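S.K.: I'd like to go over a predicted model; first the sequence, then the structure.
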Amino acid sequence: MKAYGLIFVLFFIVFISCTSEAKYTEFSLKETDVELKFQLDSVTKNEFYCYSTYKDNEGKDFFVFQNQGKNTLLFYELKNQSLAFKIDYPIEGDNGIGLGDGFYIHNLDSIYIPNRDIKEISLTNKSCILIDKYPYENDKDNKPLSIFCFGAANYKPATVIGRTMYIYSGPNRYVDHDPVSVTLNMDTKEIKALPFDYPEYPV
């Protein structure tokens, strides 16, 4: 009976492996002759470190970047490289977010912007209404954290899987257990440091 049971289990595994569809699709990059040119106005710097693409509910693709040193996000339509709109976030006041350092656009009603100077992420929207703030002095295990940046040039933008945001910080190797990345629960605000740390400087 044991032999028949083993044969049945093996047959079932082979059947599942042969009939299940592939979960992943293969992609590759191909060089083209297409050039994208974006016309900048006189107050927008041509050097920027925080940028990403965004697709809205109507299927329009945008190239979005933060004006360097400003709280302005510029949305350019990728199809015609024209400026669609800007969002100028206030630094102070009831809807103030401080000086932003990068951004993550979940949708136009949920835009996450980390503060450049303090350990805090603001949740805001296209209308510049401050919805919530996520302080992160320490994680849920009371581990001290470094200041986060959502930049794309010298750091890495935030990544969201489900309702969990993965955030990458710059190194502060003078402290013990400086995590490379943390997770932010977008519903409960719980922040958890992941186990991989930056190395410490030699003493």
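M.R.: That came through, no problem.

S.K.: going forward, measure contacts and count neighbours with C-alpha atoms only.
M.R.: OK.

S.K.: now do the strands in this structure.
M.R.: All strands of the chain, identified by DSSP state E, fall at 51-55, 61-66, 72-77, 83-88, 104-107, 110-114, 120-124, 132-135, 159-161, 164-168, 181-185, 191-193.

S.K.: ok, and the closest non-adjacent residue to the spatially most central residue of the chain?
M.R.: The centre of the chain sits closest to residue 158, judged by CA atoms, centre = their mean, with a distance of 1.9 Å. Using CA to CA, 6 or more residues apart in numbering and skipping the chain neighbours, the partner closest in space to residue 158 is residue 167 (4.9 Å).

S.K.: circling back to that earlier point, dump the residue contacts of the residue nearest to the centre of the chain.
M.R.: 104, 150, 165-168 (CA atoms under 8 Å, 6 or more residues apart in numbering).

S.K.: doesn't residue 172 make contact with residue 199?
M.R.: No - checked against CA atoms under 8 Å, the pair residue 199 and residue 172 is beyond contact range at 9.1 Å.

S.K.: and those two? which has more neighbours close in?
M.R.: residue 172 (19 against 16; other CA atoms under 10 Å).

S.K.: any idea how far the more buried one is from residue 183?
M.R.: 18 Å (CA to CA, to the nearest Å).

S.K.: likewise residue 13?
M.R.: Distance from residue 13 to residue 183, by CA to CA: 35 Å.

S.K.: now swap in residue 46 and tell me
M.R.: On the measure of CA to CA, residue 46 and residue 183 end up 32 Å apart.

S.K.: which one of the two has more residues nearby?
M.R.: residue 183 (20 against 12).

S.K.: contact partners for the closest residue to the more buried one other than its chain neighbours?
M.R.: Of all residues not flanking residue 183 in the chain, residue 166 sits nearest, at 4.7 Å (CA to CA, 6+ apart). Contacts of residue 166 were listed using CA under 8 Å, 6+ apart, and they are 158-160, 181-184.

S.K.: tell me which two of the residues you listed sit farthest apart.
M.R.: 160 and 181 (12.7 Å; CA to CA).

S.K.: neighbour count: the two, which is higher?
M.R.: residue 181 (20 against 16).

S.K.: which ones are touching that one?
M.R.: 166-169, 193-194, 196.

S.K.: filter the residues you listed to the buried ones?
M.R.: Buried subset of the contacts of residue 181 (neighbour count, 16 or more other CA atoms under 10 Å): 166-169, 193.

S.K.: just to revisit the earlier point, closest to residue 138 among the contacts of residue 166?
M.R.: Closest to residue 138, out of all of these and judged by CA to CA, is residue 182, at 10.7 Å.

S.K.: before we go on, here's another structure to hold up against the first:
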Amino acid sequence: MNTTLKTLVFTSLVAIYCCSCQGNSKNVNSIELMPSEEILSFPIDDSTSNVSMGLVYYDGQLINVNWTTNSLQFYNLKTQTKDKEIFFEEEGPNGVGGIFGIYPHNLDSIFLFNQVASVITLTDTSGNIKNRIQYEAPRRYSNAFVHNAYALSPPLLIKGKLLVKTHITGNYRAMTEEDLSKSDMAYSINLNSGSVKMEDLEYPEKYLSEGLKLFEPSIVFHPEYTVYSIFGDHRIFKKSKSGELETFEGKSQYLDEYLPKFPIDGARLETQRYLLGSSRYESLVYDDYRKVYYRIAYPTLQITQEEELIKLRQSSGPFVIQVFDESLNLITERYFEDEIYLPNNLFVAEKGLYISINNPFNPTAEEDSFRFRLLELVN
């Protein structure tokens, strides 16, 4: 499947749930996020798009979720080659459904998620089906939502319970402040019994008090607390296991002071303009090696023609990467304007943050390989 088609699939998902090295940088504490000279390049076959629908790094392996072939591909960071590919049946006694996202607890315990059935499949790097966990999503909530390229929220396994993100079901446009205040972003699944427990991870108070906004969260689970960000809020939130909720200011200088509202009665063009061209925050990513958080943000674009939106369905356009320290202080942010990078294809490894340079409008993009540039935090 070609790059354009794969990216259209990605942006359609957003609607359903309704640079070069010359970037500008805001430097708060003498730290900058700088593109390095290091580029990783992994050759891919004809069945693999150079834009991934899911990337996860674990222990020297970059795992790609290939929706086209319902497979997992394992790439070695040192050799920049594919070590293996594991294909899974969708139906039958060995079927796992269509793989939507994955969570590698370790290379012997890789959890596979789909969006059709309330079933999680446990496998390993040999492709053996080790277990199937049946659970029932709570009323009003979706199955576990695990997507490795959109509003990243990787699960976390703690003492036999798997913490996962969920979505509120129902008419998105009819959501009220009262309904949202009673809603949750996540639940835990007991892997032994399949029982489910809400995590009391609440949406920000009065988030919809002035009008409807997309309430898509990006979540980082930790054993003792959870950190999360919301599509239409400048702040970052931290919820402890004891129930204490802290808020931290995180406004990007490149985004609007007042984030826009969802056009409830708007035409398709207005809705797409809101989803793809308005000031917003998306993935929050934790870097365990440097103990920092990266947050992807998008500035408002002046869009007047549908052709401009069509282009944004293939490429993110300008974006910002914010960096927060472990205490959730904003320490630096960098603006990327040129059509070089794809911020929904990134991962963190020992050296730093790697981001795809296969933007379809990048003249150096390669159809037959994954390519990533290393971004480093430097003083």
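M.R.: Now that the structure is in, tell me what you want to look at. This one's a predicted model, so the numbers in the text were calculated from it and none came from an experiment.

S.K.: that older thread, counterpart of the residue nearest to residue 158 of structure 1 over in structure 2?
M.R.: Aligned by TM-score structural alignment, residue 167 of structure 1 pairs with residue 164 of structure 2.

S.K.: for residue 14 of structure 1, same thing?
M.R.: Counting by TM-score structural alignment, residue 14 of structure 1 has no partner.

S.K.: against residue 6 of structure 1, how distant is residue 14 of structure 1?
M.R.: The gap separating residue 14 of structure 1 from residue 6 of structure 1 is 12 Å, by CA to CA.

S.K.: now residue 55 of structure 1
M.R.: In terms of CA to CA, residue 55 of structure 1 sits 50 Å off from residue 6 of structure 1.

S.K.: count of residues packed around the nearest residue to residue 186 of structure 1 once chain neighbours are set aside?
M.R.: For residue 186 of structure 1, ignoring the flanking residues on the chain, the nearest one in space by CA to CA, 6+ apart is residue 163 at 5.5 Å. As a burial measure, residue 163 of structure 1 scores 11 neighbours (other CA under 10 Å).

S.K.: doesn't residue 313 of structure 2 fall inside a strand?
M.R.: No - under DSSP: H, G, I helix; E, B strand; the rest coil, residue 313 of structure 2 sits outside any strand and is assigned helix.

S.K.: give the contact list for it.
M.R.: By CA under 8 Å, 6+ apart, the neighbours of residue 313 of structure 2 are 7-8, 11, 276.

S.K.: using ChimeraX, define a selection of the buried residues within these.
M.R.: The following ChimeraX line selects those of the contacts of residue 313 of structure 2 that are buried, judged by 16+ other CA under 10 Å:
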select :7,11,276
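
S.K.: hmm, residue 50 and residue 103 of structure 1 touching each other?
M.R.: Yes - checked against CA under 8 Å, the pair residue 103 of structure 1 and residue 50 is within contact range at 7.3 Å.

S.K.: the more surrounded of the two?
M.R.: Between residue 103 of structure 1 and residue 50, counting by other CA under 10 Å, residue 103 is the more crowded of the two (27 against 24).

S.K.: which part of structure 2 matches stretch 40-48 of structure 1?
M.R.: Going by TM-score structural alignment, stretch 40-48 of structure 1 lines up with residues 44-52 of structure 2.

S.K.: the aligned residue in structure 2 for residue 152 of structure 1: how many residues sit nearby?
M.R.: Counting by TM-score structural alignment, residue 152 of structure 1 corresponds to residue 148 in structure 2. Close neighbours of residue 148 of structure 2, defined as other CA under 10 Å, add up to 24.

S.K.: skipping its backbone neighbours, what lies nearest residue 148 of structure 2 in space?
M.R.: Nearest one to residue 148 of structure 2, counting by CA to CA, 6+ apart, is residue 54 at 4.2 Å.

S.K.: do the same with residue 106 of structure 2
M.R.: Residue 106 of structure 2 sits nearest to residue 58 (CA to CA, 6+ apart), 7.6 Å away.

S.K.: residues contacting residue 95 of structure 1?
M.R.: Counting by CA under 8 Å, 6+ apart, residue 95 of structure 1 has contacts 128-130.

S.K.: out of those residues, who's the most crowded?
M.R.: Of the contacts of residue 95 of structure 1, with other CA under 10 Å as the count, residue 130 tops at 19 neighbours.

S.K.: ok, that residue to residue 117 of structure 1 distance?
M.R.: Residue 130 of structure 1 is 18 Å from residue 117 of structure 1, by CA to CA.

S.K.: same check on residue 146 of structure 1?
M.R.: 11 Å.

S.K.: then residue 80 of structure 1?
M.R.: For residue 80 of structure 1, the distance to residue 117 of structure 1 - CA to CA - is 36 Å.

S.K.: ok, now residue 48 of structure 1?
M.R.: 18 Å.

S.K.: and what of residue 196 of structure 1?
M.R.: Distance from residue 196 of structure 1 to residue 117 of structure 1, by CA to CA: 24 Å.

S.K.: swap in residue 13 of structure 1?
M.R.: For residue 13 of structure 1, the distance to residue 117 of structure 1 - CA to CA - is 54 Å.

S.K.: likewise residue 44 of structure 1?
M.R.: According to CA to CA, residue 44 of structure 1 stands 22 Å off from residue 117 of structure 1.

S.K.: kindly report the same for residue 168 of structure 1.
M.R.: 16 Å.

S.K.: isn't residue 152 of structure 2 right next to residue 294, touching?
M.R.: No - taking CA under 8 Å as the definition, residue 152 of structure 2 is not a contact partner of residue 294, at 11.2 Å.

S.K.: where do the helices sit along structure 1?
M.R.: Here structure 1 has its helices, by DSSP state H, at 2-19.

S.K.: ok, the residue nearest to residue 88 of structure 1 when sequence neighbours are not counted - contacts?
M.R.: Excluding the flanking residues, the one nearest residue 88 of structure 1 by CA to CA, 6+ apart is residue 72, at 4.4 Å. When contacts are counted by CA under 8 Å, 6+ apart, residue 72 of structure 1 touches 66, 86-89.

S.K.: go with 6 Å
M.R.: Listed by CA atoms under 6 Å, 6 or more residues apart in numbering, the contact partners of residue 72 of structure 1 are 66, 87-88.

S.K.: for residue 99 of structure 1, see how far away it is.
M.R.: Counting by CA to CA, the gap from residue 72 of structure 1 to residue 99 of structure 1 is 10 Å.

S.K.: so what's the closest residue to residue 83 of structure 1 other than its chain neighbours up against?
M.R.: Nearest in space to residue 83 of structure 1, with sequence neighbours left out and distances taken as CA to CA, 6+ apart, is residue 76 at 4.3 Å. Neighbouring residues of residue 76 of structure 1 by CA under 6 Å, 6+ apart: 62-63, 82-84.

S.K.: having no further points to raise, I will conclude here.
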